[in-house]
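Enquirer: Whatever this is, show me its structure:
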Amino acid sequence: MEAEEISVEEIEQKRDLLNLEAERRRKSRDELNEITRQFADLRDKHNAEVRRLIEEASEHKRLRDEYNEKVKETKEQREVWNRKYTDLAAELVELRRSLSTKTSTPISKLKRDLKALEFKQMTSVLTPEKEKEIVEEMSKIQAEIRKRESSLQTNPRYSELYRQVNEAKEKAETYHRLVSELAETAQKEHDRMMELYDKADEVRKQADDFQAKFVEAKIKADEEHRKHIEAIHQVHDYDKLLYGIRQKQKRPYGMEDMEKVNRQAQEVFERFKKGEKLSTEDIMLLQKSGYL
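Expert: All right, here's what the predicted structure looks like:
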């Protein structure tokens, strides 16, 4: 191809096409940047939600640990009162035995007999006569127990020890109920904590997905920006070419070492035909050699 075949019109046409390409790349870049911003906003919102969920879960963890510590302390108190009850009850039995006559049946034995009769009444198929007999026997035993205990209550030592046994039993039962309540509350706090941690993991995965989409869109936007700048630079190169042509039309250049200049200009011109970017020095060389 001869230099003269490259007309000003062709150069202007290529320049205009590159200008359109640069504008198209700019619009694509801006659209991708907007998408990138949207993904960044969604990522940030999800990360903020993750932080909120973890903070709430941490609060439930703190409460769970507090309740577990209270469970431990309350169990210790329950054990203290259980031991007191066991010791006092044993002492009460011993005192009752010492106060009872040798010929009388121990109250503990009477109570065991009463429970055995109650169990038999509830679980056995009895004739009316047999059931009446059992009921009468139970009434006699109950009356004997009341009589014997009433008699024992007149003894100050027995009465005080009896009161202490009941108090220890009530305390142990109270602490037992409290242990159950505290343990249940601690478990609820634990369950809520785990629920929030699971939710945080779910939201974190969503945030990671938005981060991946953000990176993908950002890479595409950066590539569109690079191509936009590249097209702008090429437009500027064509502007320089056109400027050189117009300047040549105003004032011709003289001949100096034309053989060397023409050889170099031929190489530059070949690069130009391949679409390579030309420097200002390349354009000046083409102008001097008469290619432009």
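Enquirer: Please make it C-alpha for all contacts and neighbour counts, starting now.
Expert: OK.
Enquirer: All the helices of the stretch 151-292 of the chain, residue numbers only.
Expert: 156-250, 258-273, 280-289 (DSSP state H, counting those that start in this stretch).
Enquirer: How about the secondary structure of Thr103?
Expert: For Thr103, the assignment made with DSSP: H, G, I helix; E, B strand; the rest coil gives coil.
Enquirer: and it, how far is that from Lys61?
Expert: 63 Å (Cα to Cα, to the nearest Å).
Enquirer: which one of the two has more residues nearby?
Expert: Lys61 (19 against 6; other Cα atoms under 10 Å).
Enquirer: any idea how far stretch 82-96 is from the chain center?
Expert: 54 Å (Cα atoms, centre = their mean, to the nearest Å).
Enquirer: what does that stretch rub up against?
Expert: 152, 158, 161-162, 164-166, 168-169, 172 (Cα atoms under 8 Å, 6 or more residues apart in numbering).
Enquirer: List buried residues within the residues you listed.
Expert: 152, 158, 161-162, 164-165, 168-169, 172 (16 or more other Cα atoms under 10 Å).
Enquirer: Tell me which two of the residues you listed sit farthest apart.
Expert: Across the buried ones among the contacts of stretch 82-96, the longest distance by Cα to Cα is 24.7 Å; it joins Leu152 and Ala172.
Enquirer: how about JSON lines for the helices of the stretch 151-292 of the chain, with distance to Glu129 added?
Expert: Output for the helices of the stretch 151-292 of the chain, formatted as JSON lines (distance: least, Cα to Cα, whole Å):
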{"stretch": "helix 156-250", "distance to Glu129": "38"}
{"stretch": "helix 258-273", "distance to Glu129": "126"}
{"stretch": "helix 280-289", "distance to Glu129": "129"}
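Enquirer: For Glu31, which of those helices is the nearest?
Expert: Proximity to Glu31 (Cα to Cα) singles out helix 156-250 among these, at 8.1 Å.
Enquirer: how far is the closest one from where the chain is centred?
Expert: In this view, helix 156-250 has its centroid 5 Å away from the chain centroid, taken as Cα atoms, centre = their mean.
Enquirer: Would you do the same for the sequence below? I want to compare the two.
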Amino acid sequence: MYLERIKLEQLRNAEKKYQMLIQRRNELNELARMVREERDLLVKRKRELMDEMNKYKELRNKAVEEMKKHKELRNQLQKKAKELIEERRKGKKVIIKSLPLRVEEVKADLQMLEYKQETTPLTKEEEDKIIEEIRKKREEYERLKRELEKQKQIEVELSEKEKTIDELFKKANEEHEKVLKYYQESQKYHEKFVQLFNEVAALINEIRKKHEEYMKIKGEADAVHKKVVEMRSKIISIREENRRKREEARKMIEEQNIKALRELYSEEKIEKFTEEALKALKRGGKISLIG
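Expert: Coordinates of the predicted model:
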């Protein structure tokens, strides 16, 4: 009986500890679930920020591409304008500012020679001489006129170049304004991208900490669960041992009862009982099973 009480006490203590372990395991599992949900919410927020960050990255890259395109156009326009400026500079070098005046001077000299030929009495020698002078002067005049016409054409071309240069610089300035516009846009998007990048980096750190916390709690819960399994096995073992002891006791009692009955109803006693019973019946009495 004493041993049975000890076994029962062990079983009660084991079952009590088993329930406490189950409660602790469930508490840890619930806490782990809450921490896991917090971690998953952070992961979801990180994905949202990543999507937004990628959107601003794409906008920034598009703005940079536009900036590069207009920068290339601006540079091409400026290069063309500078080439025309160089051509204009070279063209100006061939311009003789005094050429129109020189043409007028030669023209006046020619007219004076012609007038002298027509109005002044000349000897044959003098006339031949003046005719030669007139021929040379006319040749000079025609040559200078051709040069003047050519120079006028050059001046027209230079004037057109001047207008083209102004137009090119105007367009280059317009492209430069677009370069500045897209640069500012790209900077704005880049700043937003960097801000989101930093937020994502901070979230990743929080997620890491939450995951570590979750794994720690889950590890504790798993350790407690292992103890739960061990305690359940121990309880089953104690119950099995108690059942086995009861079965052994029951069998022992049955064997003792059988032995007692066998001793009680031995063959000699059975014969004696039978004779007495027959006599009793003959006398009309009652049969008693008590020997």
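Enquirer: what's the burial count for the residue lying closest to Ser289 of structure 1 once chain neighbours are set aside?
Expert: Leaving aside its chain neighbours, Ser289 of structure 1 sits nearest to Asn262 (5.6 Å; criterion: Cα to Cα, 6 or more residues apart in numbering). When neighbours are counted by other Cα under 10 Å, Asn262 of structure 1 registers 18.
Enquirer: Map Asn262 of structure 1 across to structure 2 for me.
Expert: The criterion is TM-score structural alignment: under it, Asn262 of structure 1 has no aligned partner in structure 2.
Enquirer: now swap in Gln121 of structure 1 and tell me
Expert: So Gln121 of structure 1 corresponds to nothing, using TM-score structural alignment.
Enquirer: Just give me the neighbour total for the residue nearest to Gln164 of structure 1 when sequence neighbours are not counted.
Expert: Nearest residue to Gln164 of structure 1 in three dimensions, chain neighbours excluded: Leu88, at 7.2 Å (Cα to Cα, 6+ apart). Neighbourhood size, Leu88 of structure 1 [other Cα under 10 Å]: 20.
Enquirer: ok, then the element right after whatever helix or strand Leu88 of structure 1 lives in?
Expert: Using DSSP states H and E, the element containing Leu88 of structure 1 is helix 8-99. Remark: after helix 8-99 of structure 1, the chain's next helix or strand is helix 107-123, criterion DSSP H and E.
Enquirer: Could you name the helices and strands sitting against that next one?
Expert: helix 128-153 (3 or more Cα pairs under 8 Å, 6 or more residues apart in numbering; DSSP states H and E).
Enquirer: Buried ones in the helix it packs on, by neighbour count?
Expert: Buried, per 16+ other Cα under 10 Å, within helix 128-153 of structure 1: 134, 138, 141, 145, 148, 152.
Enquirer: So the third one versus Lys120 of structure 1, what's the distance?
Expert: Okay, so that is Ile141 of structure 1. Relative to Lys120 of structure 1, and taking Cα to Cα, Ile141 of structure 1 is found at 15 Å.
Enquirer: buried sites along stretch 245-263 of structure 1?
Expert: 245, 261-262.
Enquirer: Likewise for stretch 238-246 of structure 1?
Expert: For stretch 238-246 of structure 1, by 16+ other Cα under 10 Å, it's 238, 240-242, 244-245.
Enquirer: ok, of these, which one's closest to Glu5 of structure 1?
Expert: Ile245 (13.7 Å).
Enquirer: correct me, but that closest one touches Gln287?
Expert: Yes. If you go by Cα atoms under 8 Å, Ile245 of structure 1 and Gln287 touch, sitting 7.2 Å apart.
Enquirer: Find the nearest non-adjacent residue to the residue nearest to the spatial centre of structure 2, please.
Expert: The C-alpha lying nearest the average C-alpha coordinate of structure 2 belongs to Met50 (Cα atoms, centre = their mean; 4.4 Å). With Cα to Cα, 6+ apart as the criterion, Met50 of structure 2 has its nearest non-adjacent residue at 7.1 Å, and that residue is Val200.
Enquirer: Enumerate every residue touching that neighbour.
Expert: By Cα under 8 Å, 6+ apart, the neighbours of Val200 of structure 2 are 46, 49-50.
Enquirer: got JSON lines for those residues, with distance to Lys227 of structure 2 too?
Expert: Listed next are the contacts of Val200 of structure 2 as JSON lines, based on distance: Cα to Cα, whole Å:
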{"residue": "Lys46", "distance to Lys227 of structure 2": "37"}
{"residue": "Leu49", "distance to Lys227 of structure 2": "42"}
{"residue": "Met50", "distance to Lys227 of structure 2": "43"}
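Enquirer: List the members of those residues that persist in structure 1.
Expert: Checked against structure 1 using both residues aligned by TM-score structural alignment, their matches' Cα atoms under 8 Å, the contacts of Val200 of structure 2 keep these contacts: 46, 49-50.
Enquirer: which among these gets closest to Ala260 of structure 2?
Expert: Lys46 (83.7 Å).
Enquirer: who's in contact with Gln153 of structure 1?
Expert: For Gln153 of structure 1, the contacting residues are Ser159, by Cα under 8 Å, 6+ apart.
Enquirer: And Ile17 of structure 1? What does it align with in structure 2?
Expert: Just to correct that, residue 17 of structure 1 is Leu rather than Ile. In structure 2, the residue matched to Leu17 of structure 1 (TM-score structural alignment) is Asn13.
Enquirer: so what's Arg102 of structure 2 closest to, chain neighbours aside?
Expert: Nearest residue to Arg102 of structure 2 in three dimensions, chain neighbours excluded: Leu144, at 7.9 Å (Cα to Cα, 6+ apart).
Enquirer: Can you tell me the element that neighbour falls in?
Expert: helix 124-264.
Enquirer: so the helix or strand that that helix is followed by corresponds to what in structure 1?
Expert: Using DSSP H and E, the helix or strand that follows helix 124-264 of structure 2 towards the C-terminus is helix 267-283. Per TM-score structural alignment, helix 267-283 of structure 2 has no counterpart in structure 1.
Enquirer: Buried by neighbour count: which residues of helix 267-283 of structure 2 qualify?
Expert: 273, 277.
Enquirer: got a list of what Leu196 of structure 1 touches?
Expert: Residues in contact with Leu196 of structure 1, defined by Cα under 8 Å, 6+ apart, are 53-54, 56-57.
Enquirer: could I get the residues you listed as JSON lines with distance to Glu195 of structure 1?
Expert: Shown next, in JSON lines, are the contacts of Leu196 of structure 1 (distance: Cα to Cα, whole Å):
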{"residue": "Leu53", "distance to Glu195 of structure 1": "10"}
{"residue": "Ile54", "distance to Glu195 of structure 1": "11"}
{"residue": "Glu56", "distance to Glu195 of structure 1": "11"}
{"residue": "Ala57", "distance to Glu195 of structure 1": "8"}
